[in-house]
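S.K.: got a structure for you, letters missing:
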């Protein structure tokens, strides 16, 4: 019999591969080599299963982001470069794209995506706060890579392996300049 964890893991794999339409109990049971009875042993219906998948992914994504920021070595731009190096392990474009599509019509998915976005933005802002004058400037600098991730998730094509990390490395170097208030804005 497949464990609850096996079911959730297989559901997240199906979500990454085919989006929410691929998260079907019969297909996942076949993938696991078990009957649908195994599913009913662990979950009280498809909605409970999907909520468990969302909870698992959201908790792990937020924890991974916080842990990565806490463990990043160095200071200043060196610290940001270390975070960029860890980025590929924190971001799965397939899951991010599927979750954002799911969140368009599901309140539970919206809450999970909002929690992941909040954690990502807070983590980025924490790093930039050490480098830039003022909390607002750090917030704007943090928004730049955060919004790039969201944009990459919504792109109608797959971002090539390594390209998003390369974009993040570039942004790590230029975001402070982008966040500087212009002479036209109040300080």
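M.R.: Received the coordinates, thanks. Everything numeric here is computed off the predicted structure, so don't read it as measured data.
S.K.: from here on, contacts and neighbour counts on C-alpha atoms
M.R.: Fine.
S.K.: Look through this structure and tell me its longest helix.
M.R.: Using DSSP state H to define each element, the chain has its longest helix at helix 46-71.
S.K.: State the next helix or strand along the chain beyond that one.
M.R.: Under the assignment DSSP states H and E, the closest C-terminal helix or strand after helix 46-71 is helix 76-90.
S.K.: Check which residues of that following helix are buried.
M.R.: Residues of helix 76-90 classed as buried: 77, 79-87, 90 (neighbour count, 16 or more other Cα atoms under 10 Å).
S.K.: cool, and stretch 105-125?
M.R.: Neighbour-count burial for stretch 105-125 [16+ other Cα under 10 Å]: 108-110, 112-113, 115-117, 119-125.
S.K.: what do you get for stretch 67-74?
M.R.: Using 16+ other Cα under 10 Å as the test for burial, stretch 67-74 gives 68-69, 72.
S.K.: which of those lies closest to residue 161?
M.R.: Nearest to residue 161 among those: residue 68, at 20.4 Å, using Cα to Cα.
S.K.: ok, the closest one - contacts?
M.R.: Residue 68 is in contact with 83, 86, counting by Cα atoms under 8 Å, 6 or more residues apart in numbering.
S.K.: measure it to residue 88 for me?
M.R.: Using Cα to Cα, to the nearest Å, residue 68 is found at 12 Å from residue 88.
S.K.: what about versus this one:
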């Protein structure tokens, strides 16, 4: 039986692949091969599910990254960069959540909180608000250009900025 996390992970995958409108009970049940009853066992409806999905996104793509960087021995910034640069649906998911935030007040509120948390953490570990903001803007912008920057190109851009501050 699928647990709550399975439903949320499936929602993040749909979100990354097709955007917020694709996250429906029908598509989730099809992806997981489960019934609507299983969905309603974990969530009261789509409104509650979408709230939980945004919380899951924040926990997976912000809170977890900060916690792992804090637990790492050595350079927190390098650890954070390594986490951000892991291949996978990260860039597509980030773009999808930002697009969702343009159309939905709850998603916008969560995206604003995520942006504040990320920039505050970067400022803390860099010791410089302008550098922290610049690094974050590079990461966000790298996913917004068409075509998006590859992981290698993003790493090079970040290292250029970090190298220029020495």
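M.R.: That came through, no problem. Note that the structure is predicted; figures quoted are calculated from it, not measured.
S.K.: Let me see the TM-score of these two.
M.R.: Put the two chains on top of each other and the TM-score (TM-score structural alignment, normalised by the length of structure 2) is 0.86; 165 aligned residues with a Cα RMSD of 2.2 Å.
S.K.: Quick check: which element contains the corresponding residue of structure 2 for residue 169 of structure 1?
M.R.: With TM-score structural alignment as the criterion, residue 169 of structure 1 lines up with residue 159 in structure 2. Element membership for residue 159 of structure 2, per DSSP H and E: helix 151-164.
S.K.: That helix packs against which elements?
M.R.: Counting by 3 or more Cα pairs under 8 Å, 6 or more residues apart in numbering; DSSP states H and E, the packing neighbours recorded for helix 151-164 of structure 2 are helix 129-144.
S.K.: Let's see that with 7 Å instead.
M.R.: Using 3 or more Cα pairs under 7 Å, 6 or more residues apart in numbering; DSSP states H and E as the contact definition, helix 151-164 of structure 2 packs against no other helix or strand.
S.K.: So what angle separates the directions of that helix and helix 129-144?
M.R.: 160 degrees (axes from the mean of the first three to the mean of the last three Cα atoms, to 10 degrees).
S.K.: buried stuff in helix 151-164 of structure 2?
M.R.: 151, 154-155, 157-158.
S.K.: Spit out the contact partners of the equivalent of residue 143 of structure 2 over in structure 1.
M.R.: In structure 1, residue 143 of structure 2 lines up with residue 153, judged by TM-score structural alignment. Residue 153 of structure 1 makes contacts with 93, 96-97, as judged by Cα atoms under 7 Å, 6 or more residues apart in numbering.
S.K.: Now render the residues you listed as a markdown table, adding distance to residue 175 of structure 1.
M.R.: Shown next, in a markdown table, are the contacts of residue 153 of structure 1 (distance: Cα to Cα, whole Å):
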| residue | distance to residue 175 of structure 1 |
| --- | --- |
| 93 | 22 |
| 96 | 23 |
| 97 | 24 |
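S.K.: Going by neighbour count, which of those residues comes out on top?
M.R.: When neighbours are counted by other Cα atoms under 10 Å, residue 97 leads the contacts of residue 153 of structure 1 with 22 neighbours.
S.K.: got a list of what it touches?
M.R.: Residue 97 of structure 1 is in contact with 153-154, counting by Cα under 7 Å, 6+ apart.
S.K.: Give the equivalent position in structure 2 for it.
M.R.: Here residue 97 of structure 1 is matched to residue 95 in structure 2, going by TM-score structural alignment.
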